[in-house]
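**Student:** Got a predicted structure plus its sequence, pasted below:
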Amino acid sequence: MEKAGSGGSDRGQSVQARCGDHGRAEAAKGVGASLQGAQGGARAPKKSHPVCFGSKAEVFEFIEVNRDKHDLTLMCRVYGVTRAGYYAWRSRERSERERQNEALAERIKAVHAESRGTYGSPRVHQALRQRGCSVGKHRVARLMRAHGIKARVATIRYTSPSLQRYYSGIPNRQLELELKQPDQVWVGDITYLKVGGIYRYLAVVMDKYSRRVVGWSYGPRKDVKLTLKALNNAVRGRRPGRDLVFHTDRGIEYAAGAFKERIAELGITQSMNRPGKVTDNAFIESFFHSMKTDVYHGRSFDEDEEIRTVLKDYLPFYNRARLHSSLSYVSPATFERQVR
């Protein structure tokens, strides 16, 4: 593991270049296997081990982090250092850089906790800057790796999309619009959420300019009732003008007569993806990916009320607090205040 706070030249960058994506915290997952292989006395080949070390100090740092999980003597033997050398390293007075890194790591942990474990190093770095902490993004990334602080990551599963009916009468009307303010274009879509072995559905309406979720509905059926409820919630909360464009995919839930009638009644212009162009609605797809990564993947829900509670908690957090990379690392609500 890279030593947090090493003085002189920043050897962490050279180590990182050699290791590529094999970060210290991620590589630690392979430590158990390597040490188990050495239990019988065989020494683990260094080239086969997933951790790259640039110095003995980095080896000692790595052993320090993992000593509660693995035998100290065995780790010293596997990584080619002595117990005496390890204890001598521990007894040395910490450098000023190390003390600074320790304090910075605590601030990083606080920001990460406030993000509910969703922020990676870019957002943590931006949050620290907004709080007046002048620190480099690479240093933040190194400290997060050293302390095992990681953002939630989703495992994406690709499935073959079913063929959808082509509604030639509704073109994509939002492609050529130049967005200058909120409530010019809204985008909507539906995603699946599994609850107790049964799929439920979440319909969301988002402002394309500010990325703010302006309306949503959750229910057991993927139908026009679901999409109408999300739309009506958005209209009730935002009260948009009659020049609004509402863009969706070509699903029947948005092309049904009841939905078209409500859109026309509100004076909203309907827009749909071009045939075969799923990226036409990329903004809402990106939101679903972020939401599922933050609060859905890796968890199980047995009751509808459980996931409703999560949604009621997460969506205000997303709108008001979660930093958005495409908005110069401010939340959607903050971005709207800045442009109004």
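**Tutor:** Looks like it arrived, so ask away.
**Student:** rest of the way, CA atoms for contacts and neighbours
**Tutor:** OK.
**Student:** Helix or strand for the spatially closest residue to Leu327 that is not a sequence neighbour, just tell me which one.
**Tutor:** For Leu327, ignoring the flanking residues on the chain, the nearest one in space by Cα to Cα, 6 or more residues apart in numbering is Phe335 at 6.9 Å. In the assignment (DSSP states H and E), Phe335 maps to helix 332-339.
**Student:** what's the spacing between that helix and its chain's center?
**Tutor:** 21 Å (Cα atoms, centre = their mean, to the nearest Å).
**Student:** re the thing from before, state the distance from the residue nearest to Leu327 to Gln181.
**Tutor:** The gap separating Phe335 from Gln181 is 10 Å, by Cα to Cα, to the nearest Å.
**Student:** between the two, what contacts are shared?
**Tutor:** Residues touching both Phe335 and Gln181 (Cα atoms under 8 Å, 6 or more residues apart in numbering): Ser210.
**Student:** Have a look at the two and say which one is more surrounded.
**Tutor:** Phe335 (21 against 14; other Cα atoms under 10 Å).
**Student:** do you know how far that one is from Trp216?
**Tutor:** 20 Å.
**Student:** Same question for Met75.
**Tutor:** Distance, Met75 to Trp216, by Cα to Cα: 52 Å.
**Student:** same deal with Lys56?
**Tutor:** Taking Cα to Cα as the measure, Lys56 falls 54 Å from Trp216.
**Student:** Tell me which of these two has more neighbours.
**Tutor:** Each of Lys56 and Trp216 has its neighbours counted (other Cα under 10 Å); Trp216 has more, 24 against 17.
**Student:** Could you list every helix and strand in contact with the lengthiest helix in the chain?
**Tutor:** Ranked by number of residues, the top helix in the chain under DSSP state H is helix 96-114. With contacts taken as 3 or more Cα pairs under 8 Å, 6 or more residues apart in numbering; DSSP states H and E, helix 96-114 sits against helix 121-130, helix 137-146.
**Student:** Among those, which comes closest to Trp186?
**Tutor:** Of all those, helix 121-130 sits nearest to Trp186, with 25.6 Å by Cα to Cα.
**Student:** Okay, one more to line up with it:
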Amino acid sequence: MFKPNKVWTTDITYIRTKEGWLYLCVMLDLFSRRIVGWQTSTRIDRQLVCDAFNYALARQGYPKNLMVHSDQGSQYCSRDFRAQLLTNNCIQSMSRRGNCWDNAVTESFFHTLKGHVVNDSVFSTRKEANSVLFDYIEIYYNRIRRHSANGWLSPEAFEQNYLKSLEGSNLHNSV
């Protein structure tokens, strides 16, 4: 059975602004499809990936034995990112070269994101794009948007139901 914080997928996409590209890296929990961490940057480098990973780890309480799945991009192959995985007892998993389907859940998130808020628009500033990304990820996607994989619950509602079921089984076992 799947549990939260056992397998995360990650990838990077880009958002066009009048100031130049804004790169977005997300960490997505396969259990609930919740974005557990994300970061933006003007550079598509290893620091972007490391920052998103650190944010997700801190936010999720530094889970152990976590598998992190990505493509074979240079950011994910970097010494810095691999060292962070090792330091935090995480397992690295990578797609086969040139096979985007191995990371389909994260690709699907990016497709949804771009369809809902990016479309063909160009944001005036990176700050504006960041604000829209925050609202979409933290308010709409994680809390409201329903997923067929979650029985049509939002990622947060799906996780809350899971936690309630654990509490219920613990109460039942203690009686």
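**Tutor:** That came in fine, so what should we check first? The structure presented is a predicted model; accordingly, all values stated were derived computationally and were not measured.
**Student:** Need the three-state assignment for the equivalent of Val68 of structure 2 over in structure 1.
**Tutor:** Alignment note (TM-score structural alignment): Val68 of structure 2 maps to Phe246 of structure 1. The three-state label given to Phe246 of structure 1 by DSSP: H, G, I helix; E, B strand; the rest coil is strand.
**Student:** hang on, the earlier thing: where's the corresponding residue of structure 2 for the residue nearest to Leu327 of structure 1 relative to Arg34 of structure 2, distance?
**Tutor:** Under the alignment (TM-score structural alignment), Phe335 of structure 1 pairs with Phe158 of structure 2. Phe158 of structure 2 sits at a distance of 9 Å from Arg34 of structure 2 (criterion: Cα to Cα).
**Student:** Leu113 of structure 2 too?
**Tutor:** On the measure of Cα to Cα, Leu113 of structure 2 and Arg34 of structure 2 end up 13 Å apart.
**Student:** what about those two, which has more around it?
**Tutor:** Taking Leu113 of structure 2 and Arg34 together and counting by other Cα under 10 Å, Arg34 has the greater number of neighbours (23 against 16).
**Student:** Could I get the contacting residues of the equivalent of the more buried one over in structure 1?
**Tutor:** Aligning on TM-score structural alignment places Arg34 of structure 2 opposite Arg212 in structure 1. Contacts for Arg212 of structure 1 were tallied using Cα under 8 Å, 6+ apart; they are 206, 319, 332-333.
**Student:** Go through those and flag the ones preserved in structure 2.
**Tutor:** Contacts conserved in structure 2 for the contacts of Arg212 of structure 1, counting by both residues aligned by TM-score structural alignment, their matches' Cα atoms under 8 Å: 206, 319, 332-333.
**Student:** Now a PyMOL select for only the buried ones of the residues you listed.
**Tutor:** Buried members of those, defined by 16 or more other Cα atoms under 10 Å, are picked up in PyMOL with:
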select buried, resi 206+319+332+333
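**Student:** Distance to Val195 of structure 1 added to the kept ones among the contacts of Arg212 of structure 1, as JSON lines?
**Tutor:** Listed next are the kept ones among the contacts of Arg212 of structure 1 as JSON lines, based on distance: Cα to Cα, whole Å:
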{"residue": "Met206", "distance to Val195 of structure 1": "24"}
{"residue": "Asn319", "distance to Val195 of structure 1": "24"}
{"residue": "Pro332", "distance to Val195 of structure 1": "29"}
{"residue": "Ala333", "distance to Val195 of structure 1": "30"}
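**Student:** Between all of the kept ones among the contacts of Arg212 of structure 1, which two are separated the most?
**Tutor:** Spatial extent of those (Cα to Cα) is set by the pair Met206 and Ala333 at 12.3 Å.
**Student:** between the helices and strands packed on helix 96-114 of structure 1, which gets nearest to Ala110 of structure 1?
**Tutor:** The closest of these to Ala110 of structure 1 is helix 121-130. By Cα to Cα, the value is 9.7 Å.
**Student:** what stretch of structure 2 lies opposite the closest one in the alignment?
**Tutor:** So helix 121-130 of structure 1 sits over no part of structure 2, by TM-score structural alignment.
**Student:** quick one, that helix and helix 137-146 angle?
**Tutor:** Between helix 121-130 of structure 1 and helix 137-146, the angle comes out at 120 degrees (axes from the mean of the first three to the mean of the last three Cα atoms, to 10 degrees).
**Student:** Helix 121-130 of structure 1 to helix 96-114, inter-axis angle?
**Tutor:** Using the same axes, to 10 degrees: helix 121-130 of structure 1 against helix 96-114 is 100 degrees.
**Student:** which other helices and strands contact helix 121-130 of structure 1?
**Tutor:** Applying 3+ Cα pairs under 8 Å, 6+ apart, we find helix 121-130 of structure 1 packed against helix 96-114, helix 137-146.
**Student:** Surely Glu285 of structure 1 forms part of a strand?
**Tutor:** No - going by three-state DSSP, the assignment for Glu285 of structure 1 is helix, not a strand.
**Student:** That one corresponds to which position in structure 2?
**Tutor:** Under TM-score structural alignment, Glu285 of structure 1 pairs with Glu107 in structure 2.
**Student:** what separates its match from Met27 of structure 2, distance-wise?
**Tutor:** Relative to Met27 of structure 2, Glu107 of structure 2 is positioned 12 Å away (Cα to Cα).
**Student:** okay, these two: which has more neighbours?
**Tutor:** Higher neighbour count among Glu107 of structure 2 and Met27: Met27, with 28 against 18, using other Cα under 10 Å.
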